[in-house]
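> curious how this folds, go ahead:
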Amino acid sequence: MNLSKENQIENLRLIRRKEVQTKTGLGASSIYAMMQQGTFPKAVNISERRVAWIESEVDAWIAERVAKHRANIATMEA
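I've put the predicted structure just below:
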């Protein structure tokens, strides 16, 4: 599947921790703990003292959580 240049740029957008927190509802310590456990996307070093996350990876993590939630509800209702 070939993505348009616009979609490639959108998928590679870097977002800072506060935006990650807003999108996920997680606190900073939870984000870093989950990164350490390998259950949350790793941050990318963007400078010596700055990190950011690839937005599409965070969005995929959120989508996975929503899918699991919906599957659990469907299982309970069956």
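> please make it C-alpha for all contacts and neighbour counts, starting now.
Will do.
> find the centremost residue of this structure, please.
Centroid-nearest residue in the chain, with C-alpha atoms, centre = their mean: V58, separated by 1.3 Å.
> another for comparison:
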Amino acid sequence: MVKKLLKIRDVMERTACSRTAIYEKMKHGAFPKQIKLGERAVAWMESDIDAWIEQQQRASV
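Modelled structure (predicted):
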């Protein structure tokens, strides 16, 4: 299985959350942590974002 990384714009599009909301949720432990790729580059594991979306869907039922 190929592990894919998502940049912030992809995460924002998939989750319908703003950049500010994503970082605020991360601060409170309610959103997956990013992976540092370099000095000024981060990304999120696609599988972590997919799991978070599924969790949100289950919680809304």
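> so the residue nearest to the centre of the first structure sits in a helix?
Yes: the assignment for V58 of the first structure, made by DSSP: H, G, I helix; E, B strand; the rest coil, places it in a helix.
> so it is in contact with T22, correct?
No: shown here, V58 of the first structure and T22 do not form a contact pair, counting by C-alpha atoms under 8 Å, at 11.3 Å.
> how far away is L12 of the first structure from V20 of the first structure?
Separation of L12 of the first structure from V20 of the first structure (C-alpha to C-alpha, to the nearest Å): 14 Å.
> higher neighbour count, these two?
Taking other C-alpha atoms under 10 Å, L12 of the first structure and V20 do not tie; V20 has more neighbours (20 against 13).
> give the aligned equivalent of that one in the second structure.
Aligned counterpart of V20 of the first structure in the second structure: V11 (TM-score structural alignment).
> any idea which element its match lies in?
Using DSSP states H and E, V11 of the second structure sits in helix 8-15.
> list the buried residues for that helix?
Going by neighbour count (16 or more other C-alpha atoms under 10 Å), the buried part of helix 8-15 of the second structure is 8, 11-12.
> elements contacting it?
Applying 3 or more C-alpha pairs under 8 Å, 6 or more residues apart in numbering; DSSP states H and E, one finds that helix 8-15 of the second structure makes contact with helix 19-27, strand 42-45, helix 46-59.
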